[in-house]
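> would you be able to build a 3D model of this:
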Amino acid sequence: MNPDSLIVLTEADTNQSHIINLRYVTAIKDGQVYFHDGTWIIVKESLDKIKRILSIAGIPVVS
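Reported below is the predicted structural model:
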């Protein structure tokens, strides 16, 4: 995996877009994307779409 694989995700509450470095994502569950530091955001994007992208990037997805 490229250590700096980036994805743009839109936060559901604020409609604000964030550029996310995929190497900091630890899990995706119930509309939330979790990060190594314990923070998370609720996203507007389809979780299936995000899971496909993570899979292509070689990042394991915990459901």
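
> make it CA atoms for all contacts and neighbour counts henceforth
Noted.

> tell me the strands in the protein, going along the chain?
For the chain, the strands defined by DSSP state E occupy 6-10, 17-21, 25-29, 32-35, 40-42.

> okay, these in TSV with distance to Lys51 next?
Shown next, in TSV, are the strands of the chain (distance: least, Cα to Cα, whole Å):
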stretch	distance to Lys51
strand 6-10	12
strand 17-21	14
strand 25-29	8
strand 32-35	10
strand 40-42	14
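
> could you redo those strands as TSV and give each row mean neighbour count and distance to Ile53?
Formatted as TSV, those follow (neighbours: other Cα atoms under 10 Å; distance: least, Cα to Cα, whole Å):
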stretch	mean neighbour count	distance to Ile53
strand 6-10	15	8
strand 17-21	13	12
strand 25-29	18	12
strand 32-35	18	13
strand 40-42	17	17
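
> for Ala57, find the nearest of those strands.
Closest of those to Ala57 is strand 6-10, at 9.7 Å (criterion: Cα to Cα).

> before we go on, could you also do this sequence so I can check it against the first one:
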Amino acid sequence: MLAMLAPGHVSVIPLPRAYRTALHLTTCAGRLGELTRFFAWLGDQRVSGLEQLDTRLCEAYLAHRR
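The predicted structure is shown next:
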């Protein structure tokens, strides 16, 4: 979130994949909310680690969100 809100911050500048355009707080909150919903859904699917993610799960989540 810090990298999206303040890409010029001293803690963010050295990060190789940091987002370089500052985003509005509302946008960051929306992205964080979606990530929270995704992880909650993964827990409901009994996924215990990100290494278990595959295309099938991602497509199922997208279908769920539609």
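
> quick one: TM-score?
Superposed pair, TM-score by TM-score structural alignment, normalised by the length of structure 1: 0.26. Supporting alignment: 30 aligned residues with a Cα RMSD of 3.5 Å.

> distance-wise, check Leu57 of structure 2 relative to Ala29 of structure 2.
The span separating Leu57 of structure 2 from Ala29 of structure 2 equals 24 Å under the rule Cα to Cα, to the nearest Å.

> try Arg56 of structure 2
Arg56 of structure 2 sits 27 Å away from Ala29 of structure 2, going by Cα to Cα.

> so the two - more neighbours on which side?
Counted by other Cα atoms under 10 Å, Arg56 of structure 2 and Ala29 do not tie: Ala29 has more neighbours, with 12 against 8.

> helices or strands next to the helix or strand hosting that one in the packing?
Here Ala29 of structure 2 sits within helix 25-44, counting by DSSP states H and E. In terms of contacts (3 or more Cα pairs under 8 Å, 6 or more residues apart in numbering; DSSP states H and E), helix 25-44 of structure 2 is packed against helix 2-5.

> isn't Trp40 of structure 1 right up against Ala27?
No: between Trp40 of structure 1 and Ala27 there is no contact under Cα atoms under 8 Å: 9.3 Å.

> what do the two both touch?
Common neighbours of Trp40 of structure 1 and Ala27, using Cα atoms under 8 Å, 6 or more residues apart in numbering, are 33-34.

> quick check: closest non-adjacent residue to Tyr34 of structure 1.
Leaving aside its chain neighbours, Tyr34 of structure 1 sits nearest to Trp40 (4.3 Å; criterion: Cα to Cα, 6 or more residues apart in numbering).
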